[in-house]
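[1] sequence unknown, structure follows:
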């Protein structure tokens, strides 16, 4: 199938849920605008599928019968680093949303949900803050962010990042050498109100730092008491 234009939901979606009714519903809804949909009832099946195919987005039930949520998100992220993961959960509160995002999901959707919101969330999480028609490349030191290709290189080597990590790094690059508070990062990267909870930011920055700064002079600096900054000079 020819890939869709970037004004709608992604082409390749994996739906992972042990509820057959939800799998059938989502497959039907996502297929209507032209997506290619694959479904899995267990975490084991999802991992097997992801290791053999590429996906733009993964809709993932938070409570699967055969695997722990932490294990499955970590494994899926490793197998499909560029796929947007939208976690589905029957629990609707701030702690649940924070927990889902801390696990590594890019967005969180509560059951029962409106099917139109599913399409909007998938689309938004992939495009949020990343215009595809901008041909420019953001650069700082030996770090390059190709906005059109949504690809990051450090010292000429590709650094695989998740959609959330891409948004976070882009915001840091656009504000290089400026200290950004945790609240600013929450507002601009996640665009959710977590009641001031900064754990999501801290975990995301820590993971991003391990990927971008691995074996190289550190660029992502922690400014104690204030927030974070992209700066070659740690002082």
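    Structure's in. What do you need? It should be emphasised that the depicted structure is a prediction, and the values quoted were computed from it without experimental measurement. Numbers count the residues shown, from 1 in each chain.
[2] alpha carbons only for contacts and neighbour counts from here, please
    OK.
[3] how about stretch 179-186: buried residues?
    For stretch 179-186, the neighbour count (16 or more other CA atoms under 10 Å) marks 179-183, 185-186 as buried.
[4] show the end-to-end separation of that stretch, please.
    14 Å (CA to CA, to the nearest Å).
[5] in addition, the following structure is provided for comparison:
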């Protein structure tokens, strides 16, 4: 990946830069919003990491201006601001994901990979397919091996998210944020309950298992070997 980091805190920037370079990624850094905006407009980056609170021009305005200039590079906001309104304002400004400080580097990179692999909006297909499982976004129809599968709305969105990230491990936090739009950690087993119901419908009647649990990490939907 080629990454642009717009972050004014030297300690945070060094942590991210070191981690990404160790993974073989290329990374440039800007310490102010204005410098970051110019680099993002001129450079060919796969993804942007943007701090919310920047000197001179804050991260929200940086991303708004980039979107107005039709720069469509995926944006991951970083911020110590963890409130629901803060997250919503980041996404409304044109961000694609939002990660609260402090964070684990493994989750940061997982989110970056998910953003880089996500197809541009204009190229997003209405039909998702993994092996013999298909999901039609417009018709709200799911089939496996030609057999219709009836899903509840939340189950449909859960499956859609897994299929959008096929082959990638998605964490419980990612599912809570993107399927339930929870920006906090609820003390319930809502993810596990819905995942169990989904697997009963998607996998149990069929020979091959598509949805797998990655112990200690999350879930992955992938075609059988």
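    Great, that's in hand. Owing to the predicted nature of the structure, the values given are computational and were not obtained by experimental measurement.
[6] sorry, back to before: can you tell me which of the buried residues of stretch 179-186 of the first structure are in helices?
    Among those, the residues falling in helices (DSSP state H) are 182-183, 185.
[7] which among those residues gets closest to residue 61 of the first structure?
    residue 185 (26.5 Å; CA to CA).
[8] follow-up on the earlier one: hmm, which two among the buried residues of stretch 179-186 of the first structure are most spread apart?
    Longest span within those, CA to CA: 179 and 186, 14.0 Å.
[9] in the first structure, which spans are strands?
    12-16, 36-40, 57-61, 84-89, 107-110, 137-140, 143-146, 151-154, 157-158, 180-181, 220-223, 227-230 (DSSP state E).
[10] may I see the buried residues of the host helix or strand of residue 173 of the second structure?
    Here residue 173 of the second structure sits within helix 172-178, counting by DSSP states H and E. Under the neighbour-count criterion of 16+ other CA under 10 Å, helix 172-178 of the second structure has 172-176 buried.
[11] distance to residue 2 of the second structure added to the residues you listed, as JSON lines?
    Converted to JSON lines, those look like this (distance: CA to CA, whole Å):
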{"residue": "172", "distance to residue 2 of the second structure": "27"}
{"residue": "173", "distance to residue 2 of the second structure": "25"}
{"residue": "174", "distance to residue 2 of the second structure": "23"}
{"residue": "175", "distance to residue 2 of the second structure": "26"}
{"residue": "176", "distance to residue 2 of the second structure": "28"}
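[12] how many neighbours does residue 24 of the first structure have?
    A total of 12 residues lie near residue 24 of the first structure under the criterion other CA atoms under 10 Å.
[13] any idea what it aligns with in the second structure?
    In the second structure, the residue matched to residue 24 of the first structure (TM-score structural alignment) is residue 14.
[14] redo the strands of the first structure as TSV? Include distance to residue 202 of the first structure.
    Shown next, in TSV, are the strands of the first structure (distance: least, CA to CA, whole Å):
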stretch	distance to residue 202 of the first structure
strand 12-16	28
strand 36-40	32
strand 57-61	23
strand 84-89	19
strand 107-110	17
strand 137-140	22
strand 143-146	21
strand 151-154	21
strand 157-158	24
strand 180-181	11
strand 220-223	10
strand 227-230	9
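[15] out of those strands, nearest to residue 164 of the first structure?
    Nearest to residue 164 of the first structure, of the strands of the first structure and by CA to CA, is strand 84-89 at 8.0 Å.
[16] average offset between that closest one and the second structure?
    Overlaying the second structure shows strand 84-89 of the first structure at a mean distance of 0.5 Å from the equivalent residues (mean CA distance after the TM-score superposition for the first structure).
[17] check stretch 21-31 of the first structure too.
    Mean for stretch 21-31 of the first structure is 1.0 Å (mean CA distance after the TM-score superposition for the first structure).
[18] can you give me how far that stretch is from the chain middle?
    Stretch 21-31 of the first structure sits 22 Å away from the centroid of its parent chain (CA atoms, centre = their mean, to the nearest Å).
[19] which residues touch that stretch?
    With contact meaning CA atoms under 8 Å, 6 or more residues apart in numbering, stretch 21-31 of the first structure is reached by 15-17, 36-40, 115, 119.
[20] neighbour-wise, which of those leads?
    residue 16 (26 neighbours).
[21] list the residues that contact it.
    23, 39-43, 46, 58-61.
[22] buried ones among those?
    Counted by 16+ other CA under 10 Å, the contacts of residue 16 of the first structure give 23, 39-43, 46, 58-61 as buried.
[23] quick one: what's aligned to residue 90 of the second structure in the first structure?
    Match for residue 90 of the second structure (TM-score structural alignment): residue 100.
[24] er, residue 29 of the second structure I mean
    Aligned partner of residue 29 of the second structure by TM-score structural alignment: residue 39.
[25] for its match, list the residues it contacts.
    With CA under 8 Å, 6+ apart, residue 39 of the first structure has these contacts: 14-17, 23, 27, 46.
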